[in-house]
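*Asks:* Attaching a predicted model along with its sequence, questions to come.
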Amino acid sequence: MTETPAPPRTSPLHERHEALGASFTDFGGWNMPVRYTSDLAEHRAVREAAGLFDISHMAEFRVDGPRAAAFLDYVLAGRLSTMKVGKAKYSLVLAESGGIVDDVIVYRTGDDSFLVISNAGNRDAVAAAFATAQATWLPASDTSTGSATDAPDAATEVPEPVEGTGTLTVADVTDSYALIALQGPEARGILSSTPGVEITGTPLDELGYYAWTAGAFDGAPLFVARTGYTGEDGYELMIPTAQAGALWDAALAAGADRGLVPCGLAARDTLRLEAGMPLYGHELSRDIVPAQAGLGRVVAVDKEAFVGKDGLSSGPADAPVLVGLVSDGRRAGRAGYAVLHGDDTVGEITSGALSPTLGHPVAMAFVAPAASAIGTELTIDVRGTRIPATVTALPFYRRNA
């Protein structure tokens, strides 16, 4: 008997999105806003002023205990044990084959405490990777696995470690929190003027990129990270679900005279593409190892042991590599379109669009190493028409400092 698929989950902000006239799409098992007005207008707002995104579909894991740092060194590709409290780091969860299970952001919230944020569609895969690593890396008596019911106390300023019985506790706290991204050149001014927001840790004007600070909103704990997925400066705000709606409303009101608009997944996708940021299921998958995707720098290959280390050296030397492609005109290559060198198919587009910021088509593609040098002239098969394209360095767009 065929099981009926579970309906998509909804964000704590769903009713507000409906009231704003959003169109929705299923993304990673969540019913999320794809746009409110115009993809182009929302994209430009982020580049020129600011955009507000609901990213509550992302998954959050707490990793706590005296062995937390060493455990993350083992289960993730990077070296997390050297990261300072208050900082963040991009990393990868790898399969034993060396392929990418997910890409994550890790925040060090204490000497023995970390927050790991993963993609919505990979929540179960990351949880399984953590559980498998726990089972093989530490004796059962030294580990504890929690769930959303083990969420930190909402009365504290910063999410505190969950209670465990051993030297390592991993808890999925996704359902206890909402995530809101405030992105764009006006983001700092808007957040600073949002009624009810108080920064209790490092002031925003002193907070470095890929760092976090503690705060509060109307008495609820507010985790403020200077991170994002748009290529612009901005913040990602984690707050208990009960206060998410009020924070969303307050931020929109504070940014009303600064050009802030609510933004959906369509604008988020073109923004991250211009910034050369990979998307799982497009540029990243279990069939792709980090070096192919230009992420070899993320892997601390000198670590004595970590999940996927042995598999990284077993791939073929001629495996396709990720490149940027730029074209003239208005016709853009889309995911799945073939890339050719002369009459030979040498690769495939993974993401592509007409860049709203640059005014010409851009794409990311996996191509044969022999066709990957910057300046190489290729063509894209756009529905039977060959469109000239040139290999270029990523990212396509870089914000002014």
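*Replies:* Yes, it's here. Numbers count the residues shown, from 1 in each chain.

*Asks:* rest of the way, CA atoms for contacts and neighbours
*Replies:* Fine.

*Asks:* Let me see the residues that make contact with stretch 313-325.
*Replies:* Outside of stretch 313-325, the residues within contact range by Cα atoms under 8 Å, 6 or more residues apart in numbering are 276, 283, 291-294, 347, 362-369, 372, 389-396.

*Asks:* Now the buried members of those.
*Replies:* The neighbour-count test (16 or more other Cα atoms under 10 Å) marks 276, 283, 292-293, 347, 362-369, 372, 389-392, 394-396 as buried among those.

*Asks:* Filter those residues down to the ones in strands?
*Replies:* Within those, residues falling in strands by DSSP state E are 347, 362-367, 389-392.

*Asks:* And those residues, which is closest to Leu115?
*Replies:* Set against Leu115, the nearest of those by Cα to Cα is Met364 (30.0 Å).

*Asks:* Spatially nearest residue to that closest one (excluding sequence neighbours)?
*Replies:* Taking Cα to Cα, 6 or more residues apart in numbering as the measure, Met364 lies nearest to Gly324, with 4.7 Å between them; neighbours along the chain are not counted.

*Asks:* The one you found and Glu377: what is the separation?
*Replies:* When Cα to Cα, to the nearest Å is applied, the distance between Gly324 and Glu377 equals 12 Å.

*Asks:* Turn the ones in strands among the buried ones among the contacts of stretch 313-325 into JSON lines, columns for distance to Arg330.
*Replies:* Written out in JSON lines, the entries for these read as follows (distance: Cα to Cα, whole Å):
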{"residue": "Gly347", "distance to Arg330": "21"}
{"residue": "Val362", "distance to Arg330": "10"}
{"residue": "Ala363", "distance to Arg330": "13"}
{"residue": "Met364", "distance to Arg330": "16"}
{"residue": "Ala365", "distance to Arg330": "18"}
{"residue": "Phe366", "distance to Arg330": "22"}
{"residue": "Val367", "distance to Arg330": "22"}
{"residue": "Ala389", "distance to Arg330": "12"}
{"residue": "Thr390", "distance to Arg330": "15"}
{"residue": "Val391", "distance to Arg330": "17"}
{"residue": "Thr392", "distance to Arg330": "18"}
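
*Asks:* putting a second one here so we can go through both:
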Amino acid sequence: MTEPRYTPLRKNHEALGASFTDFGGWQMPVRYTSDLAEHHAVRAAAGIFDISHMAEFTVRGAAAAEYLDYALAGRLSAMSAGKAKYSLLLAEDGGIIDDVIVYRLDDADFLIISNAGNRDAVREALRERVDAFDVEVEDVSDDFGLIAVQGPVSEAILAATEAIEDVTVPWAEQKYYAWARATYNGKPLLLARTGYTGEDGFELLVDAADVAALWDDILTAGAAHGLVPAGLAARDSLRLEAGMPLYGNELSRDIRPAQAGLGRVVVTDKERFVGKDASASVPEPAEGRVLIGLTAEGRRAGRAGYPVVLEDGTAVGEITSGALSPTLGHPIAMAYVDPSVAEDGTALFLDVRGTKIPATRTALPFYRRKK
């Protein structure tokens, strides 16, 4: 039996009274106090999340940009240093191996952050695609800790964290999906304005040996701003409200980008990239089920695996993620349904343990933060 893995923040979580759960082989905090309290804190003020289980890869070399254009579905060569881009790592058949964020650190230096559970698959795929490119791909996941601070007062909290210094881009000038260099106690810190909650926020990459102290310093600085530690339960309800896909729920090797509403991420006019032929063969999501958003009234929410049915009970889809939205106060869900009912006026229902609950197609995301 494989031993469970813990991040470098294990003792910090235990001191805060966290409850743990298995997540892709990692023991991660699912909550500290209350799922709802942690969710609402992120929407109203800020939450701090441990995401040190995520995987990191560096891609370096003269042909790094050209290589990534081939290895990933996006055009990464068009991204300037200091920026970040969401992209997809596809298989030859167009299925999604993982969704990733790519940071351009310099002309020939990139960082990729992928999902923890896909670390081995991503590493293997990236290395297989090196071929004749003048690049080196290195798995540096164990070298770093990663913290997310999310919520409308995130910037104020990090600006008040005294040990974070030497920020290369003034706080007010830092843009979404961009990053800045900084130092934490004199050591390198990558400060990215990215996140997975639908709120403003940052993700901080630091040496694994320093992440526990950074966590505590941010909590101290955030105490006056309403910052709370938040676990996986809140992270999941927040990303669902924001309509953000989760690998293993909305994304998988059996799903093509167009089905998941991610056709825009695939740059099909590139000369070549892995999965291009399969992507080009399905310009519209005409094969297989497609992802839609659904809302309902009342308090009974559909959960992952629950059927989506017609009025006569015929199954036409399946929920991939669902919950009673803490922010909106009614049930929301993402589901894959047959293309024939994705956009027309056919009445749809959530089958919640044998009870049919009327559902309304809703454009994603369910929630947008106020600018």
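*Replies:* Right, received. Where do you want to start? Remember, predicted model here, so these are calculated numbers, not experimental data.

*Asks:* So for Gly324 and Glu377 of the first structure, which residue has more residues nearby?
*Replies:* Shown here are Gly324 of the first structure and Glu377; by other Cα atoms under 10 Å, Gly324 has more neighbours (26 against 18).

*Asks:* In the second structure, what residue corresponds to the more buried one?
*Replies:* Aligned by TM-score structural alignment, Gly324 of the first structure pairs with Gly293 of the second structure.

*Asks:* and the host helix or strand of its match with strand 331-337, angle?
*Replies:* Taking DSSP states H and E as the criterion, the element that holds Gly293 of the second structure is strand 290-296. Calculated by axes from the mean of the first three to the mean of the last three Cα atoms, to 10 degrees, strand 290-296 of the second structure forms an angle of 150 degrees with strand 331-337.

*Asks:* got the residue ranges for the strands in the stretch 1-150 of the first structure?
*Replies:* Using DSSP state E, counting those that start in this stretch, the strands found in the stretch 1-150 of the first structure span residues 9-10, 23-27, 30-35, 50-54, 59-64, 88-94, 100-110, 113-118, 143-146.

*Asks:* same check, this time on the stretch 201-350 of the second structure
*Replies:* In order along the chain, the stretch 201-350 of the second structure carries the following strands (DSSP E, counting those that start in this stretch): 201-207, 227-229, 290-296, 307-309, 315-324, 331-337, 348-352.

*Asks:* Which helix runs longest in the second structure?
*Replies:* Longest helix in the second structure, counting residues (DSSP state H): helix 211-222.

*Asks:* which residue numbers in the first structure go with that one?
*Replies:* Under TM-score structural alignment, the alignment places helix 211-222 of the second structure onto residues 244-255 of the first structure.

*Asks:* likewise stretch 8-22 of the second structure?
*Replies:* Residues 12-26 of the first structure are where stretch 8-22 of the second structure lands, counting by TM-score structural alignment.

*Asks:* repeat for stretch 239-247 of the second structure
*Replies:* The counterpart of stretch 239-247 of the second structure in the first structure, counting by TM-score structural alignment, spans residues 272-280.

*Asks:* what's the span of the matching stretch from first residue to last?
*Replies:* The first and final residues of stretch 272-280 of the first structure sit 12 Å from each other (Cα to Cα).

*Asks:* So which residues make contact with it?
*Replies:* Contacting residues not belonging to stretch 272-280 of the first structure are listed as 102-103, 119, 229-231, 284, 324, 351-352, 355, 362-364, 394-398 [Cα under 8 Å, 6+ apart].

*Asks:* now the helices for the stretch 101-250 of the first structure?
*Replies:* Secondary structure of the stretch 101-250 of the first structure (DSSP state H, counting those that start in this stretch): helices at 123-137, 187-192, 241-254.

*Asks:* okay, the ones you listed in JSON lines with distance to Pro66 of the first structure and mean neighbour count next?
*Replies:* Listed next are these as JSON lines, based on distance: least, Cα to Cα, whole Å; neighbours: other Cα atoms under 10 Å:
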{"stretch": "helix 123-137", "distance to Pro66 of the first structure": "14", "mean neighbour count": "17"}
{"stretch": "helix 187-192", "distance to Pro66 of the first structure": "35", "mean neighbour count": "20"}
{"stretch": "helix 241-254", "distance to Pro66 of the first structure": "29", "mean neighbour count": "18"}
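
*Asks:* For those, could you give me JSON lines that also reports distance to Asp302 of the first structure?
*Replies:* Converted to JSON lines, the helices of the stretch 101-250 of the first structure look like this (distance: least, Cα to Cα, whole Å):
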{"stretch": "helix 123-137", "distance to Asp302 of the first structure": "18"}
{"stretch": "helix 187-192", "distance to Asp302 of the first structure": "38"}
{"stretch": "helix 241-254", "distance to Asp302 of the first structure": "40"}
